[in-house]
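> how would this look folded up:
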Amino acid sequence: MEPLELSLALLQPQVTVVATLGELLATLPGRDEMMRLFVSSKCPYWDLEEFTRVLRATIKHIDDTWWCRNVTFDDDDPVTSMSWAMAAYKSTSWTAWECAKTAAIVWQASLDVLMERWVELARKATKLRNAWWEVVSEAADMAITATSLASSLQEEVARYGTAQENKMELGQALGRQEGAEVVDTLEAQMRRQAKEAVSEATRTTRMRQWVEVALGLLERLVAVCDEATAFPWELQCMVGDIEATLEGTNEMSPDVPEDFVAKVAEAEWLWEANARLAKDHLLGTVDDIIKFYFDGAPASPTACGVAKRCLRAIEDIPRLLRPQECPQGVPKVSPLSVELQEVQWGSYKSFAFY
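Next comes the predicted model:
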């Protein structure tokens, strides 16, 4: 798989998670209707709300890139990324490597948290899917019972409507007019009950259909949540290799290999592309979903609207993945400032991760 295709495959699943969630919530009725329908089973509304808010927190966590852009050796140096620093400082003191190692450690820790969040989302989606099987079973039983009752009542109405001899028999016993009135009253009552039963059968059948559709969407949600864990896992591997390289560098020969700079740059632009995807597209879409479906805001993010926004996000991924050009160089630090930094760093590293 080409690098761009691999990157697309890594970033796209989280967009699909948001799109599937929007479609699922648009399929389901509102909170009051759901709570009325599921009186005999646990209402899934609250679990869906919890899942959506955890999803938002996960996407929010993605937009946090300060550590990989805060590799600097002097207060007068511009804040820059690890790859830019490594490209500029082809041969430098151990201070540069210690700064880079610090950034890599913090980066890896954040990736660990992101991975845990996506795993937790996949777990919550699986829990929702499993609970929904009970909802589907209950809806099917309700539809069968209601349909059977409607058919039975319709058959009774048909018998009363065509049995004119009932009127004659009652007429002989109660008088012709009074007997006819009794039969007409019973027939009207049966027709009313049959009509109500047919309406209930139609409602429960429709409910069974949409809960089955919702189950299919939950199956998809479980799958794409699992797929979304591929991005933090892949980046964990890349940053782990970077950490290992930095740890294994000979301090007496601190030259920076070009292929190592390229590896660091690839990890950085992949992470930053994901952060821009979250900030530019996903976070706002999930916020709108929460406002409408859970906070009762009037603006409606319809399933079509959510799908369009997610499609635009997917179409924007190739642009987000374009890496920035690595600079030819950045201002060099003076030998004096390097010595000062080495002294400061020696004091700092003793308590930085206490």
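> CA atoms for contacts and neighbours, from now on please.
Noted.
> Not counting sequence-adjacent ones, nearest residue to A265?
Spatially, and ignoring its direct neighbours in sequence, A265 is nearest to S83 (5.1 Å; Cα to Cα, 6 or more residues apart in numbering).
> Likewise for L235?
A267 (6.7 Å).
> mind listing what's buried in the helix or strand where W269 lies?
Using DSSP states H and E, W269 sits in helix 258-277. Residues of helix 258-277 classed as buried: 260-262, 264-277 (neighbour count, 16 or more other Cα atoms under 10 Å).
> Please state the offset of it from the chain centre?
Its chain's C-alpha centre lies 24 Å from the corresponding centre of helix 258-277 when counted by Cα atoms, centre = their mean, to the nearest Å.
> this one next, for a side-by-side:
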Amino acid sequence: MEHQEVSPAQLLEALVSVVATLGEVAATVTGSHQGVQQCLSPDSLRAALRRFTQSLRETLDHGSVPSLGQALATLRATSWISWADVRAVAKAWQKLVAALRDRWDQLALEAAELCVACADAAPARARDLWYETARRGTAWHRLAATAQRPTVALDWEEVAWVGATCNVLEAAATDKEEVATSEEEVATSEEELAPSEEEAATNKAMGEAVVAASQARAATRRGHWAEVALVPLERLVDVCDRATMFIRNMDYCLWEIKIILNRTKKASPNVPVALVAKVAEAEQLWEAGSHLAKEHLLGIFELIDNLLLSPCGGPGGPGGPCNRTVDEWCQEAIKDIPRLLQGQ
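Model prediction:
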């Protein structure tokens, strides 16, 4: 099994980086840039980010399983449990870690899909540059392997008054047609009708021009918004890829534990020292990650939700108070990692 050596502290810091970068994305899509108010950005991406936030929250709050270390200690001290009981606990760990590994892979894939969808909506110059320079990490390879466009589709909505303008113009045209019919019924000459038809045609052309102009303005705002959001979204993909190392490290530890258990005689009363050490390593990382989520990260998610729900001009924006608080809390979480790894 392929394994990358990374310290426990670095593995936990990678989890914090995902939350911090998600906060940056939320701040970007709720702020304003170069006079373009982000309240004109599509609500669909905010909704997608809120779903992503909830999935990340559930993944980080991974809960607990029966202690394998305690099972080994009980086996060594008493005859209350057997090696079969120890193996049952190890299998429970393996099942939980496998499920979390799939969830982390899905999170990284969803981040990549959001990034590609945003790149597709960006102006051509930004889109072409992005496709040329985008990093191809694990999540990108998984996205390419699907052999289809991303499943996350951003429903870029036009400005609401465009539709209203069309309705008003259609109603006006209908009224003019009714007037023309009424005049015809009172024996108005064909020469008198000609100006009304010409006027209706002119109004129709003007209406089409108004709609086209409004659509162009909406596309310009939308494209600028997508270009700005693309940068932090790409970083979100990268940090999600790196954060998967946490669960893959757990997976590797459990694989080593399984190998040692398979080599241990079922009737032997001796507990291998290597097994005890490897179990302690796995449980230390698992418990530290659980406390990191409960004591720090879950509270930060509430701030991010507030950002995604905030109106334009509210606490959003890359330099806004909510974003600064997210950064500060993430830094506090990183500083607390050594204590969490010591089990204090």
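> got the contact list for the counterpart of the residue nearest to A265 of the first structure in the second structure?
Mapped onto the second structure by TM-score structural alignment, S83 of the first structure lines up with G69. By Cα atoms under 8 Å, 6 or more residues apart in numbering, the contact list for G69 of the second structure reads V276, V279, A280, E283.
> For the last one, give me its contacts.
Think E283 of the second structure. S67, G69.
> Tell me the residue in the first structure aligned with L109 of the second structure.
Aligning on TM-score structural alignment places L109 of the second structure opposite R123 in the first structure.
> what's the distance between its match and E49 of the first structure?
15 Å (Cα to Cα, to the nearest Å).
> before we move on, what about D255 of the first structure?
Distance from D255 of the first structure to E49 of the first structure, by Cα to Cα: 52 Å.
> Could I get the full set of helices for the stretch 101-250 of the second structure?
Using DSSP state H, counting those that start in this stretch, the helices of the stretch 101-250 of the second structure run over 124-133, 138-145, 160-185, 190-263.
> Can you lay out those helices as CSV showing mean neighbour count and distance to I337 of the second structure?
Converted to CSV, the helices of the stretch 101-250 of the second structure look like this (neighbours: other Cα atoms under 10 Å; distance: least, Cα to Cα, whole Å):
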stretch, mean neighbour count, distance to I337 of the second structure
helix 124-133, 13, 34
helix 138-145, 16, 26
helix 160-185, 14, 48
helix 190-263, 18, 14
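> G23 of the second structure is nearest to which of these?
The closest of these to G23 of the second structure is helix 190-263. By Cα to Cα, the value is 9.5 Å.
> you'd agree E272 of the first structure is up against T65?
Yes. Between E272 of the first structure and T65 there is a contact at 7.1 Å, judged by Cα atoms under 8 Å.
> can you map out the helices along the first structure?
Secondary structure of the first structure (DSSP state H): helices located at 3-27, 31-37, 45-62, 82-88, 94-162, 165-174, 176-228, 230-248, 258-277, 283-293, 303-320, 335-348.
> Give me the angle between the helix holding W269 of the first structure and helix 283-293.
With axes from the mean of the first three to the mean of the last three Cα atoms, to 10 degrees applied, the angle from helix 258-277 of the first structure to helix 283-293 works out at 30 degrees.
> counterpart of helix 258-277 of the first structure in the second structure, which residues?
Taking TM-score structural alignment, helix 258-277 of the first structure hits residues 273-292 over in the second structure.
> circling back: contact partners for the match of L109 of the second structure?
Listed by Cα under 8 Å, 6+ apart, R123 of the first structure has no contact partners.
> What separation is there between the residue lying farthest from the centre of the first structure and P254 of the first structure?
In terms of distance from the mean C-alpha position of the first structure, Q172 ranks first, at 73.1 Å (Cα atoms, centre = their mean). From Q172 of the first structure across to P254 of the first structure, the span is 116 Å (Cα to Cα).
> what do you get for Q341 of the first structure?
To P254 of the first structure, Q341 of the first structure is 17 Å away according to Cα to Cα.
> picking that back up, ok, the residue nearest to L235 of the first structure - contacts?
L235, M238, V239.
> Which position in the second structure pairs with the second one?
The one in question is M238 of the first structure. Under TM-score structural alignment, M238 of the first structure pairs with C253 in the second structure.
> My guess is its match contacts K278. True?
Yes. Assessed by Cα under 8 Å, C253 of the second structure is found in contact with K278 at 6.8 Å.
> Return the closest of the contacts of G69 of the second structure with respect to A14 of the second structure.
Closest approach to A14 of the second structure among these (Cα to Cα): E283, at 18.2 Å.
> Please say which position in the second structure T102 of the first structure maps to.
In the second structure, T102 of the first structure lands on A88 (TM-score structural alignment).
> Count the residues that sit near that match.
Look at A88 of the second structure: counted by other Cα atoms under 10 Å, it has 14 neighbours.
> just how off-centre is stretch 239-253 of the second structure within its chain?
The chain centre lies 17 Å from the centre of stretch 239-253 of the second structure; the measure is Cα atoms, centre = their mean.
> who touches S91 of the first structure in this structure?
P254, D255, V256.
> Kindly report the same for L100 of the second structure.
Counting by Cα under 8 Å, 6+ apart, L100 of the second structure makes contact with T59, H62, I247.
> Checking those against the first structure: which ones persist?
Compared against the first structure with both residues aligned by TM-score structural alignment, their matches' Cα atoms under 8 Å, the contacts of L100 of the second structure retain T59, H62, I247.
> Turn these into a markdown table, columns for distance to S214 of the second structure.
Formatted as a markdown table, those follow (distance: Cα to Cα, whole Å):
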| residue | distance to S214 of the second structure |
| --- | --- |
| T59 | 42 |
| H62 | 48 |
| I247 | 48 |
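> Closest one of those residues to P232 of the second structure?
Nearest to P232 of the second structure, judged by Cα to Cα, of these is T59 at 21.2 Å.
> and the closest one, how many residues sit next to it?
If we define neighbours as other Cα under 10 Å, then T59 of the second structure has 17 of them.
> One more: E315 of the first structure?
12.
> Just tell me what it corresponds to in the second structure.
Per TM-score structural alignment, E315 of the first structure is aligned with K335.
> roughly how far apart are that match and E256 of the second structure?
According to Cα to Cα, K335 of the second structure stands 30 Å off from E256 of the second structure.
> Also L233 of the second structure?
For L233 of the second structure relative to E256 of the second structure (Cα to Cα), the value is 35 Å.
> and if you look at R50 of the second structure?
Distance from R50 of the second structure to E256 of the second structure, by Cα to Cα: 37 Å.
> now do A77 of the second structure
Counting by Cα to Cα, the gap from A77 of the second structure to E256 of the second structure is 24 Å.
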